[in-house]
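A.B. asks: Sequence first, predicted coordinates after that:
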Amino acid sequence: MQIQKSFNETSNGEGKLYLVPTPIGNLEDMTFRAISTLKEVDKILAEDTRQSQKLMKYYEIETPMHSFHEFTSVHQVKQWVDYLKSGHSIALISDAGMPLINDPGHPLVQSALESSLSVISLPGANAALTALISSGLPANQFSYYGFFPRSNKDQLEILDQISQRKETAIFYESPYRVHKTISKIREILGDDVLLVIAREISKKFEEYIRGSASELEEYLEKQPLKGECVLLVNGGSEIKQHKRVVDDSLSYKDQVLGLMDEEGLSAKEAIKQIAQYHQVRKQIIYAAFHELDQESK
């Protein structure tokens, strides 16, 4: 058990680790406290010092800055913890938004806490929550999933989870992949599930695109997007409940038949979804279903 009194002066003279949020677009989205903290600490650790230098210059922050990224070694983490133990203070910042949210930093925080050092998080900008409260979707319950999965199997698993939950789901997504992602969501959760894309949050070209999965997919076919996106999916009763019944112990043919029976799918669609689930070519499932290849599973 550990109890941290964040703002009590430590008797042993050890320093503190501050987690300081930075703007997600508009440089003026800094709090007075964040600026003063960055000016007062002994060192600033940044994921990309070149990117963060723009912010430092804007607010005339001259604190020495060093890199801290996903490739930072365990040895370097120990060096920074020793630096804190010697009585110095450090601010950890992200390129944009809250540190540690889809960003490096956890090893440093974990190591600092294991050494009984104070870790103090400052409130500030966060793209996921900013998008949520402006989305029009319920904000009283939500789940943040990070970036939308890349593999078909992981996509199916996470969308099946969402179909059975009531809260709003939040993802980060690349503008180059968001069309494909929405197509997958539409395929699994249905045409009418409500979605919101928030892009370029707090910047000049900030935009919220709200509508059904079918409407957004049609829109994106004609209008490619730019800028990092936050994608929100409505939960609850308005989602088409997608009951994926896949028993891996059954043959491919029986799995297809089960999906057709449980969800009223055509053979073609069931074959496609079983192929996606197992990440195999549709021809393999097709052959097994039509008993063209007696050696198939």
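C.D. replies: Nice, I can see it. Since this is a predicted model, take the numbers as computed values, not measurements.

A.B. asks: only C-alpha atoms for contact and neighbour calcs from this point on.
C.D. replies: Fine.

A.B. asks: secondary structure element for the residue positioned nearest the centre of the chain?
C.D. replies: Taking Cα atoms, centre = their mean, the centroid of the chain lies closest to Gly146, which sits 1.4 Å from it. For Gly146, the element it lies in under DSSP states H and E is strand 142-147.

A.B. asks: Next: Asp160.
C.D. replies: Using DSSP H and E, Asp160 sits in helix 152-163.

A.B. asks: now that helix, how far from the chain's geometric center?
C.D. replies: Taking Cα atoms, centre = their mean, to the nearest Å, the mean C-alpha location of helix 152-163 is offset from the chain mean by 15 Å.

A.B. asks: What count of nearby residues applies to the spatially closest residue to Thr168 that is not a sequence neighbour?
C.D. replies: Nearest non-adjacent residue to Thr168, counting by Cα to Cα, 6 or more residues apart in numbering: Phe142, 4.5 Å away. Counted by other Cα atoms under 10 Å, the residues lying close to Phe142 total 20.

A.B. asks: Please list all residues in contact with Phe142.
C.D. replies: Glu167, Thr168, Ala169, Ile170 (Cα atoms under 8 Å, 6 or more residues apart in numbering).

A.B. asks: Which stretches in the stretch 51-200 of the chain count as helices?
C.D. replies: Taking DSSP state H, counting those that start in this stretch, the helices of the stretch 51-200 of the chain run over residues 74-85, 106-114, 127-135, 152-163, 178-189.

A.B. asks: Mean neighbour count and distance to Ser6 for those - can I get that in JSON lines?
C.D. replies: Putting the helices of the stretch 51-200 of the chain into JSON lines (neighbours: other Cα atoms under 10 Å; distance: least, Cα to Cα, whole Å) gives the following:
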{"stretch": "helix 74-85", "mean neighbour count": "16", "distance to Ser6": "15"}
{"stretch": "helix 106-114", "mean neighbour count": "17", "distance to Ser6": "12"}
{"stretch": "helix 127-135", "mean neighbour count": "18", "distance to Ser6": "25"}
{"stretch": "helix 152-163", "mean neighbour count": "17", "distance to Ser6": "37"}
{"stretch": "helix 178-189", "mean neighbour count": "20", "distance to Ser6": "41"}
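
A.B. asks: can you list contacts of the helix or strand harbouring Lys272?
C.D. replies: Take DSSP H and E as the rule and Lys272 turns out to sit in helix 267-278. Among residues not part of helix 267-278, those counted as contacts by Cα under 8 Å, 6+ apart are 152-153, 156, 246, 252, 255-257, 259-260, 281-282, 284-286, 289.

A.B. asks: Second structure for comparison follows:
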Amino acid sequence: MKNSTTGGAGALYVVATPIGNLGDMSQRAIDVLNTVDLIAAEDTRHSARLCQHFSINTPLKAYHDYSDQAHSEAMIAQLKMGKDIALISDAGTPLISDPGYRVVKLARDADIDVVPIPGACAMAAALSVAGLPSDRFCFEGFLPAKAGQRLNYLQDLMEEERTMIFYEAPHRIVDSLTAIVDVFGAERELVLAREITKTFETVLAGTAHEVLQRVEADPNQRKGEMVVLIKGFEASEKQIDAKVEHMMRCLLAQLPVKQAAQIGAEISGLRKKALYQWALDNKPG
């Protein structure tokens, strides 16, 4: 498995594992995990069960992004000595809101081959069945746990035109959906994909308010792994009408253009960029 382009060094394999259904484990992933010298796993106890299921006897070692620098450098040293290492997370593709960035960066900086072994990814699976625009999207990971930070984070995305994808924990899903309704509006299209590939897989689609109501009404919808997808902002949804123009003229009489546009966007829900340009074109004398 050694790659001749790295002068005898080993290779770091970034291996996707199932997010629920073990049938999604690829034969290539099994072969790699069987033949590398070491598997670096987010949780060795969890990964031991996966290895047992597929009769993989390769040694496991814990690795996560909280590992200290010395731990990461020790892995790089092993790779330089010719060892092949596979990096896996608890589920899905490593580095997609999962550990691995640090050691991958160190490996690439050391000219060590980093080889992707693709497979399951909750984000991609949810997007494929959501029925939302998929030609342009952004993955935002987990929303902040604290309410104020969560609202601020979402407000920064008010003008985002791409489909937005988030992961969320079950104990925060109601609070997060409530914040989404408050910031994006009750009518924004939203999809909640829950327990993808697992026994109780569910995909709820509708307006943000409709999905929130269904989750509040059914305790089962507040369990498991969750992906939230929000349709992006459509510039045509709102226009700068006479009322907004009047508001902006009042703001511009007292405030700089940038601040007037910011406040106007928060009040009207319109894009800050559009209001900023309008303010530049209409600022008094």
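C.D. replies: That came through, no problem. Quick caveat, the model's predicted, so the values are computed rather than measured.

A.B. asks: what's the TM-score here?
C.D. replies: Here the superposed chains carry a TM-score of 0.80, computed using TM-score structural alignment, normalised by the length of the second structure; 252 aligned residues with a Cα RMSD of 2.9 Å.

A.B. asks: isn't the residue nearest to the centre of the first structure right next to Ala127, touching?
C.D. replies: No - Gly146 of the first structure lies out of contact with Ala127 (Cα atoms under 8 Å); the separation is 11.3 Å.

A.B. asks: rewinding a little: any idea what the residue nearest to Thr168 of the first structure aligns with in the second structure?
C.D. replies: If you follow Phe142 of the first structure across to the second structure using TM-score structural alignment, you land on Phe137.

A.B. asks: and the gap between Leu122 of the first structure and Ser52 of the first structure?
C.D. replies: Taken as Cα to Cα, to the nearest Å, the spacing of Leu122 of the first structure relative to Ser52 of the first structure amounts to 17 Å.

A.B. asks: In terms of neighbours, single out the busier of these two.
C.D. replies: Neighbours per residue, other Cα under 10 Å: of Leu122 of the first structure and Ser52, the larger number sits with Ser52, 19 against 15.

A.B. asks: how about that one, what does it touch?
C.D. replies: Ser52 of the first structure makes contact with Ala46, Asp95 under the criterion Cα under 8 Å, 6+ apart.

A.B. asks: ok, now the one 3 residues further on?
C.D. replies: Taking Cα under 8 Å, 6+ apart as the criterion, Leu55 of the first structure is in contact with Leu27.

A.B. asks: how about it, what's its match in the second structure?
C.D. replies: When the structures are aligned by TM-score structural alignment, the residue of the second structure matched to Leu55 of the first structure is Leu50.

A.B. asks: One more: Leu232 of the first structure?
C.D. replies: Counting by TM-score structural alignment, Leu232 of the first structure lines up with Leu229 in the second structure.

A.B. asks: on that earlier part again, ok, average deviation of the helix holding Asp160 of the first structure from the second structure?
C.D. replies: For helix 152-163 of the first structure, the mean distance from the matching residues in the second structure following superposition reads 3.4 Å, by mean Cα distance after the TM-score superposition for the first structure.

A.B. asks: Contacts for that helix, please.
C.D. replies: Everything outside helix 152-163 of the first structure that qualifies as a contact, by Cα under 8 Å, 6+ apart, is 148-149, 169, 185, 188-189, 235-236, 239-244, 276-279.

A.B. asks: That helix to strand 142-147, inter-axis angle?
C.D. replies: Counting by axes from the mean of the first three to the mean of the last three Cα atoms, to 10 degrees, helix 152-163 of the first structure lies at 170 degrees to strand 142-147.

A.B. asks: Please identify the residue in the first structure that aligns with Glu201 of the second structure.
C.D. replies: Residue-level alignment of Glu201 of the second structure against the first structure, with TM-score structural alignment as criterion, gives Glu206.

A.B. asks: Determine the number of other residues adjacent to the closest residue to its match other than its chain neighbours.
C.D. replies: Ranked by Cα to Cα, 6+ apart and with sequence neighbours excluded, the top spatial neighbour of Glu206 of the first structure is Glu200, at 4.5 Å. Other residues lying near Glu200 of the first structure total 19 when counted by other Cα under 10 Å.

A.B. asks: After alignment, which residue of the first structure pairs with Asp109 of the second structure?
C.D. replies: Applying TM-score structural alignment, one finds that Asp109 of the second structure aligns to Glu114 in the first structure.

A.B. asks: for that match, what are its contacts?
C.D. replies: Contacts for Glu114 of the first structure were tallied using Cα under 8 Å, 6+ apart; there are none.

A.B. asks: measure it to His75 of the first structure for me?
C.D. replies: Distance, Glu114 of the first structure to His75 of the first structure, using Cα to Cα: 15 Å.

A.B. asks: re the thing from before, mind checking what secondary structure the match of Leu232 of the first structure has?
C.D. replies: Under the three-state scheme (DSSP: H, G, I helix; E, B strand; the rest coil), Leu229 of the second structure adopts strand.

A.B. asks: tally of neighbours for the residue lying closest to it once chain neighbours are set aside?
C.D. replies: By the measure of Cα to Cα, 6+ apart, the closest residue to Leu229 of the second structure outside its immediate chain neighbours is Ile165, 4.6 Å from it. A count of neighbours around Ile165 of the second structure, defined by other Cα under 10 Å, yields 24.

A.B. asks: Now do the contacts for the equivalent of Ile165 of the second structure over in the first structure.
C.D. replies: By TM-score structural alignment, Ile165 of the second structure lines up with Ile170 in the first structure. By Cα under 8 Å, 6+ apart, the contact list for Ile170 of the first structure reads Ala128, Leu132, Phe142, Ser143, Tyr144, Tyr145, Gly146, Val230, Leu231, Leu232, Val233.

A.B. asks: The fifth one against Ala169, yeah?
C.D. replies: The one in question is Tyr144 of the first structure. Yes - contact between Tyr144 of the first structure and Ala169 holds when scored by Cα under 8 Å: they sit 6.1 Å apart.

A.B. asks: if we can go back for a sec, how close does the residue nearest to the centre of the first structure sit to Ala270 of the first structure?
C.D. replies: Distance check for Gly146 of the first structure against Ala270 of the first structure: by Cα to Cα, it reads 29 Å.

A.B. asks: Could you report the separation of whichever residue in the first structure pairs up with Leu177 of the second structure from Glu40 of the first structure?
C.D. replies: With TM-score structural alignment as the criterion, Leu177 of the second structure lines up with Ile182 in the first structure. With distances defined as Cα to Cα, the gap from Ile182 of the first structure to Glu40 of the first structure amounts to 45 Å.

A.B. asks: Of the helices of the stretch 51-200 of the first structure, give the one that comes closest to Asn26 of the first structure.
C.D. replies: Comparison of those against Asn26 of the first structure by Cα to Cα identifies helix 127-135 as nearest, at 11.8 Å.
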